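Participant: Sequence and computational prediction follow.
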Amino acid sequence: PIFYMVSCAHPSHLFQTLEKAGAKGEKWLDRFKGFRTNASCKSHEELDNSTVLDRGDILELSVALKKMHAEYNLRIVGGCCGTDHEHIQAISRCISDVSDSPDTQ
């Protein structure tokens, strides 16, 4: 493959795996270039059993994606379950440093 992406997960579900792969010098990590994030940090099981959409913490999500973008040189960043235009705008602003604290209003 040219590159790998992860979709339908929250950054908090992925950081430990990425850190372990980096410590082991895993070659695939060089080709990890994209992430489509879920808004919620809840597990898939918790979300499946939920009766209310969990939008997560937009600022926390944006900061986590900025960290992931910087540490792993991501080329594709987007939203998946639970995200909307407010999440994408905040993520974009945070990653591009347009705003130190993304406007999520």
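Facilitator: Perfect, thanks for sending it. Numbers count the residues shown, from 1 in each chain.

Participant: Going by C-alpha atoms from here, please, whenever you check contacts or count neighbours.
Facilitator: OK.

Participant: what about E86, neighbour count?
Facilitator: Other residues lying near E86 total 14 when counted by other Cα atoms under 10 Å.

Participant: Which parts of this protein are helices?
Facilitator: Assigned by DSSP state H, the chain shows helices spanning 11-24, 44-48, 58-72, 85-95.

Participant: and here's the other structure:
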Amino acid sequence: MTSFVITRLSNEVLFEIFKCLNSYYKTLFSCLLVNRKWCRIIVPILWRAPCFKYRRVIRMCFLELNADEQALLVLFKINLPENNPMPLFEHVSFIISVNN
């Protein structure tokens, strides 16, 4: 019965619920693995103000670059591993601020 009620909640209601958990990163990471709907709702919340290491944020930014843009990084001796899949989301577009 509980899962039936949860699946019927609208995206807006789920967004408000998950937004209340925005400081519980581990919980949100676990929740985004539940299904695609939850993942699409939670990723923007997690990336609104990423609290994890800057290195991860910068790496994600680099992965979102196209091949020509990534090639320009070689001039700065920044080499990305080959065959990296494109991220499923444009994570950078969700960032409002970066906390440490």
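Facilitator: Noted; the coordinates are in hand. Just so it is clear, the structure is predicted and the values come from calculations on it, not from any experiment.

Participant: TM-score of the superposed pair?
Facilitator: Overlay of the two chains. TM-score (TM-score structural alignment, normalised by the length of the second structure): 0.31; 59 aligned residues with a Cα RMSD of 4.3 Å.

Participant: Make JSON lines from the helices of the first structure and add distance to K33 of the first structure to it.
Facilitator: Listed next are the helices of the first structure as JSON lines, based on distance: least, Cα to Cα, whole Å:
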{"stretch": "helix 11-24", "distance to K33 of the first structure": "12"}
{"stretch": "helix 44-48", "distance to K33 of the first structure": "23"}
{"stretch": "helix 58-72", "distance to K33 of the first structure": "7"}
{"stretch": "helix 85-95", "distance to K33 of the first structure": "15"}
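
Participant: Tell me which of the ones you listed sits nearest to G79 of the first structure.
Facilitator: helix 85-95 (6.6 Å; Cα to Cα).

Participant: so what does the closest one touch, helix or strand wise?
Facilitator: If you count contacts as 3 or more Cα pairs under 8 Å, 6 or more residues apart in numbering; DSSP states H and E, helix 85-95 of the first structure packs onto helix 58-72, strand 76-79.

Participant: Buried residues, the last one. List them.
Facilitator: By neighbour count on 16 or more other Cα atoms under 10 Å, the buried set for strand 76-79 of the first structure is 77-79.

Participant: so what secondary structure elements neighbour the one helix or strand W47 of the second structure maps to?
Facilitator: Per DSSP states H and E: W47 of the second structure is located in helix 36-48. Applying 3+ Cα pairs under 8 Å, 6+ apart, one finds that helix 36-48 of the second structure makes contact with helix 11-19, helix 25-31.

Participant: Now tabulate those helices in CSV and tack on distance to R40 of the second structure and mean neighbour count.
Facilitator: Formatted as CSV, those follow (distance: least, Cα to Cα, whole Å; neighbours: other Cα atoms under 10 Å):
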stretch, distance to R40 of the second structure, mean neighbour count
helix 11-19, 9, 14
helix 25-31, 11, 14
